[in-house]
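**Student:** Task: produce atomic coordinates for the following.
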Amino acid sequence: MPLSPSSAVSGWLLVLLCAVSGAYCLWRSGRSDGGPAAAGDAVMGLGMALMAVPLGTGGGWQTPLLGAVFCGAALHAAWLLRGGLHHAHHLIGSLTMVYMALAAGSGAAAGQGHDHAQGAGLPLLTGLLLVYYAGYVVLGGARLAAVGEGGASAHPAAAAGPAEVIKACRLTMAMGMLAMLLMM
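**Tutor:** This next block holds a predicted model:
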C-alpha cells in the first residue's frame, strides 16, 4: 500500500527529529557529562529514527533487527535500575520499542505494511502507553516552559544550558514515541 504524500512527509520529519536527538545524545555520551543515560538516549533516538522511516511495505529485516536492539537496550536499562529508579523511563521506552517492532512486524506479515499496522498491537497496552507518553510530554513540556520563564533574559535561548537541551531531546523522543503509538 503506497503512502500518501502527507504521511511520507510527516514520517520523514519524525525520522529527522529522532535522528537529531539521537545524534546529540551520541555526541554527549562521549563527553564527560554523558554516560550510560546518554548512551541509552542515543540508542533510543537513533532506533526510533530507523523505525519511523516510511517504507510503505515494510522490510522483513526490521522486526528482528529492531527487536534485538531494543531487547538489548531494555536489558541495559534494567541493569541500570539497580542504581535508582531514574532509569525506569529508559526501560519503559525500550520495552515500548520492542512492542512496536513486534506489532509492526505482525502488521507487515498480515499485508498491512510497516506504517499501517493498525490492529497489530494490544489495544489496552497501546492505550496505557499512550497515557504514559502523553503524561510525560505534558509534564516535560511544562517543566521546560517553567525553566524558560525562570531564566528569561534579553536572549532566552542563551539561558538554556546543556541540561535543558537534554530535557528537550527526551521530550522530542517522547513526542515521537507518542506519534508512533498513535500510528499503530
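**Student:** CA only for contacts and neighbour counts going forward, please
**Tutor:** Noted.
**Student:** now the helices for the protein?
**Tutor:** Taking DSSP state H as the test, the helices found in the chain are 5-29, 36-52, 62-80, 88-109, 123-150, 156-159, 162-182.
**Student:** I have a second one here; can you model it like the first so I can compare?
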Amino acid sequence: MYEPASPGWLLVALCAATGAYCLLRMRSPVEEQRHTAGAEALMGFGMAAMAVPAAVVAPPRWAWLAYVTVFGAAALRGLWTARSSPHQLHHLMGAVAMVYMAAVMTFAPAHHAHSHGGAGVPLLTGALLLYFAGYVLRSGVRLLPLPATGGGGAGPGAGGPRRGSGADAWGARRAVRWGDRPELSQACRLSMGIAMLAMLVTL
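**Tutor:** From the prediction side, this is the model:
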C-alpha cells in the first residue's frame, strides 16, 4: 500500500487537505450536509494516516486493527443509513475499502507489509478498483462546466442590477459559504476517489 516517499507524501497531503475542508463543511446549517461532511472528514484523515510512507513510519499491527475497528463501525453505520439515502452507499463502499486494506495489512507478513503492501484478494481488489474508477470518471464528468443556454437572460432587466437589490445579492453571496459550495464538495470527493484508487493499486 506504500509508494516511494515523494508520491506517498503527496497522497498524504491530498487526503489531509480534503479532510480539513470536510471539517469546514461540518459548519453547514444543513444537518444532512454536516453528517456527510463528518463521514468524509473521517475518510480523508484515515486515508492520510494510512498513506504515510512506510520508510518514515512503519505502523504496528495494532494500528491496522484500529483501522479495521473504526472503519468497520463506519461501514455498519453506512449500511444502516444507505437504506434511506442512496448517496450514503458511496460512504459505505469507502469504509469497506478501508476495512479491506487495513485487514490485508494486518494479516500480511511483517516484511511484506512494510515494503510493498499486503497480498489482497485479486477479485475483491479488482472489484473495488472498478467501482472507484467508475466513481472518479462520473465525478469528473459532473465537474465539467455546462454549456450556457441561450435566452436565459434576454428578458428586460435580466442583465443589470435592480434598485434596492444590492443588499439582497450581498446577503446571498454570504450565504454561499466555502463549506456549502457543491462544486468544491464534489472536487473533494473526486480527490478522495483518486487517492483510493492509488492506494488500491499498490495493495
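**Student:** Any chance you could compute the TM-score here?
**Tutor:** With the length set by TM-score structural alignment, normalised by the length of the first structure, the two chains reach a TM-score of 0.83; 169 aligned residues with a CA RMSD of 2.2 Å.
**Student:** Need the helices of the first structure in TSV (columns: mean neighbour count and distance to Asp115 of the first structure).
**Tutor:** Shown next, in TSV, are the helices of the first structure (neighbours: other CA atoms under 10 Å; distance: least, CA to CA, whole Å):
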stretch	mean neighbour count	distance to Asp115 of the first structure
helix 5-29	19	9
helix 36-52	22	8
helix 62-80	18	12
helix 88-109	21	7
helix 123-150	15	16
helix 156-159	12	36
helix 162-182	19	9
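**Student:** which one of these lies closest to Ala117 of the first structure?
**Tutor:** Ala117 of the first structure lies closest to helix 88-109 among the helices of the first structure, at 4.3 Å (CA to CA).
**Student:** packing partners for that closest one?
**Tutor:** helix 36-52, helix 62-80 (3 or more CA pairs under 8 Å, 6 or more residues apart in numbering; DSSP states H and E).
**Student:** The last one to helix 36-52, inter-axis angle?
**Tutor:** Looking back up the chat, that one is helix 62-80 of the first structure. Angle, helix 62-80 of the first structure to helix 36-52, by axes from the mean of the first three to the mean of the last three CA atoms, to 10 degrees: 160 degrees.
**Student:** how big's the offset between helix 62-80 of the first structure and the second structure?
**Tutor:** In the superposition with the second structure, the average deviation recorded for helix 62-80 of the first structure is 1.2 Å (mean CA distance after the TM-score superposition for the first structure).
**Student:** rewinding a little: may I see the helices of the first structure arranged in JSON lines, with distance to Ala117 of the first structure as well?
**Tutor:** Formatted as JSON lines, the helices of the first structure follow (distance: least, CA to CA, whole Å):
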{"stretch": "helix 5-29", "distance to Ala117 of the first structure": "14"}
{"stretch": "helix 36-52", "distance to Ala117 of the first structure": "13"}
{"stretch": "helix 62-80", "distance to Ala117 of the first structure": "12"}
{"stretch": "helix 88-109", "distance to Ala117 of the first structure": "4"}
{"stretch": "helix 123-150", "distance to Ala117 of the first structure": "12"}
{"stretch": "helix 156-159", "distance to Ala117 of the first structure": "40"}
{"stretch": "helix 162-182", "distance to Ala117 of the first structure": "10"}
